[in-house]
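Engineer: compute the structure for the input listed below.
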Amino acid sequence: MSEKYHKEVKNRMKHGKKYLDSVKLIDSTRLYDANEAVDLVLKTAKAKFDETVDLSVRLGVDPRHADQQVRGTVILPHGTGKTVRVLVFAKGDKAKEAEAAGAEYVGAEELVSKIQNENWFDYDVVIATPDMMGVVGRLGKVLGPKGLMPNPKAGTVTFDIEKAVKDVKAGKIEYRVDKNSIIHVPIGKVSFGQEKLVENLKTIMDAIIRSKPAAAKGQYLKSVVLSSTMGPGIKVNPQRIL
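Structural biologist: The predicted model follows:
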């Protein structure tokens, strides 16, 4: 038997019946518009839990060049559906401001020690006031690889702590192209329904398009794919999203 046949059998063995049934609903040769794609994501999300809907965008940029980096933040109109745990490095009035805004963890040097000594990562976003970055900088090698290091471009190094915390809680997400020229971001939960997911999708895609570097040449949006946590990928027509 052919190598292609064996490969297909092997791939089928990796997935359960629900996944294979979902695949049958999708035309892999077709690019769907935003509404059709989201509708298919909902139909193919068959897990017993509320699956996250993920967006993957392959860009026509070379992230090895500084002038072709794509990075930014955007507040999704309907949030991500995830409870975001926030850690804030601040002192004095700014620490009180962070607590009042709803940050789960607030502190200074003692939090640095806790992270370093206990390998503590029970939080999703780290925010810091600029005067604390000298202290937080010691955690660069620990927080950096996890994408948790505060950054002015992401709005997580700021004296406006109240706004920063509330924005994150409201559904602010950061998007950033990886070394493979792909942006991966969540756009919500299956339970949101079609209308809310489409609005979130259009919001993040508009932000990504607006972030196109001047140095990027040729086709910018190479491919756009939507999928639920346990579902198959669904190709979206980049020209029929906004």
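
Engineer: use CA for all of it now, contacts and neighbours both
Structural biologist: Will do.

Engineer: check which element follows the helix ranked longest in the chain along the chain.
Structural biologist: Across the chain, the longest stretch assigned as helix under DSSP state H is helix 194-210. Note on helix 194-210: by DSSP states H and E, the next helix or strand toward the C-terminus is strand 221-228.

Engineer: tell me which residue is most central in the protein.
Structural biologist: Val185 (2.6 Å; CA atoms, centre = their mean).

Engineer: what about Asp131, how many neighbours?
Structural biologist: The local packing of Asp131 (other CA atoms under 10 Å) involves 14 other residues.

Engineer: next: Lys14.
Structural biologist: 9.

Engineer: give me the angle between the longest helix of the chain and strand 221-228.
Structural biologist: Calculated by axes from the mean of the first three to the mean of the last three CA atoms, to 10 degrees, helix 194-210 forms an angle of 150 degrees with strand 221-228.

Engineer: where exactly do the helices run in this protein?
Structural biologist: Under DSSP H, the chain gives helices at 3-14, 17-23, 34-44, 92-101, 109-118, 133-136, 140-143, 161-170, 194-210.

Engineer: following up with a second sequence; could you model it the same way so I can compare the two?
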Amino acid sequence: MKRGKKYLESIKKINREKLYDLSEAVELVQKTATANFDETVEAHIRLGVDSRHADQQVRGAIVLPHGTGKKVKVLVFAKGDKIAEAQDAGADYVGGEEYIEKIQKENWFDFDVVVATPDMMGLVGRLGRILGPKGLMPNPKSGTVTFDVGKAIKDIKAGKVEYRLDKTNIIHVPIGKVSFGTQKLQENLSTLLEAIIKAKPSASKGQYLKSIVISSTMGPGIKINPAKLMITK
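Structural biologist: Sure thing, here's the model as predicted:
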């Protein structure tokens, strides 16, 4: 893959073989972000588990202390008094059958997160094949299947992110924008890592945090030394 001049200049600022301290890595990710827009910073965390086994799954959600810097659109499937609760909490779309049809017939995806009350999951289940591959299917483990829709929406709007393993045992999560500055990005990343460490499956053996890489949207990856993380386990 051919890289642009800015990327090649950025890569000179880092040692590709070095494992950096968390604070060093966060500073470098800002220095190597050279795009003319506010780049998103993402964390890519490889775990020493096998996602093919049910007892080694790692999945959950956490509210980042400083949010992600992204305005998140929330679609809520609810009925009765839960409709008003969702609207009052700031949901962008609230309804039922009409949104099922809109997604199925119009391929409509003008939303980032889907929340549903448990009594709506029979209806929402029809969208499993559509929402599932996109990672948008509501799930109790991520707090998106709940009767407490007000809290769920407020948490999402405040910067709640879901983390889950992909098929290669890596978790990919946005931790903010370059403009956040070192301290806020560091606090967001520490909060995420602490949650992932607490979610360690009992079936996991050996080294749990295999590798941690952070990068901005257009910047190079910067490796963090898992052994030097000052996070309580």
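
Engineer: thinking again about what came up before, for the residue in the second structure that the residue nearest to the centre of the first structure lines up against, give its distance to Lys151 of the second structure.
Structural biologist: Taking TM-score structural alignment, Val185 of the first structure has Val173 as its aligned residue in the second structure. Distance, Val173 of the second structure to Lys151 of the second structure, by CA to CA, to the nearest Å: 22 Å.

Engineer: repeat for Ala54 of the second structure
Structural biologist: Distance check for Ala54 of the second structure against Lys151 of the second structure: by CA to CA, it reads 29 Å.

Engineer: swap in Val41 of the second structure?
Structural biologist: 26 Å.

Engineer: of the two, who's got more company?
Structural biologist: Val41 (26 against 15).

Engineer: return the residue of the first structure aligned against Leu22 of the second structure.
Structural biologist: By TM-score structural alignment, Leu22 of the second structure lines up with Ala34.

Engineer: so that match touches Ile241, yeah?
Structural biologist: Yes: with contact defined as CA atoms under 8 Å, Ala34 of the first structure counts as touching Ile241 (5.0 Å).

Engineer: and the two? Which one has more around it.
Structural biologist: Taking neighbours as other CA under 10 Å, Ala34 of the first structure and Ile241 compare with Ala34 leading, 23 against 18.

Engineer: just give the closest residue to the aligned partner of Asp124 of the first structure in the second structure, not the sequence neighbours.
Structural biologist: Under the alignment by TM-score structural alignment, Asp124 of the first structure pairs with Asp112 in the second structure. Spatial nearest neighbour of Asp112 of the second structure, excluding adjacent residues (CA to CA, 6 or more residues apart in numbering): Lys73 at 5.2 Å.

Engineer: these two touch, right, the one you found and Asp110?
Structural biologist: Yes: Lys73 of the second structure lies in contact with Asp110 (CA under 8 Å); the separation is 7.5 Å.

Engineer: the more surrounded of those two?
Structural biologist: Lys73 (17 against 12).

Engineer: show me what that one aligns to in the first structure.
Structural biologist: Lys73 of the second structure maps onto Arg85 in the first structure, by TM-score structural alignment.

Engineer: so who does Tyr208 of the second structure touch?
Structural biologist: The contact partners of Tyr208 of the second structure, taken as CA atoms under 8 Å, 6 or more residues apart in numbering, are 47-49, 200.

Engineer: cool, Trp108 of the second structure as well?
Structural biologist: Contact partners of Trp108 of the second structure, counting by CA under 8 Å, 6+ apart, are Lys102.
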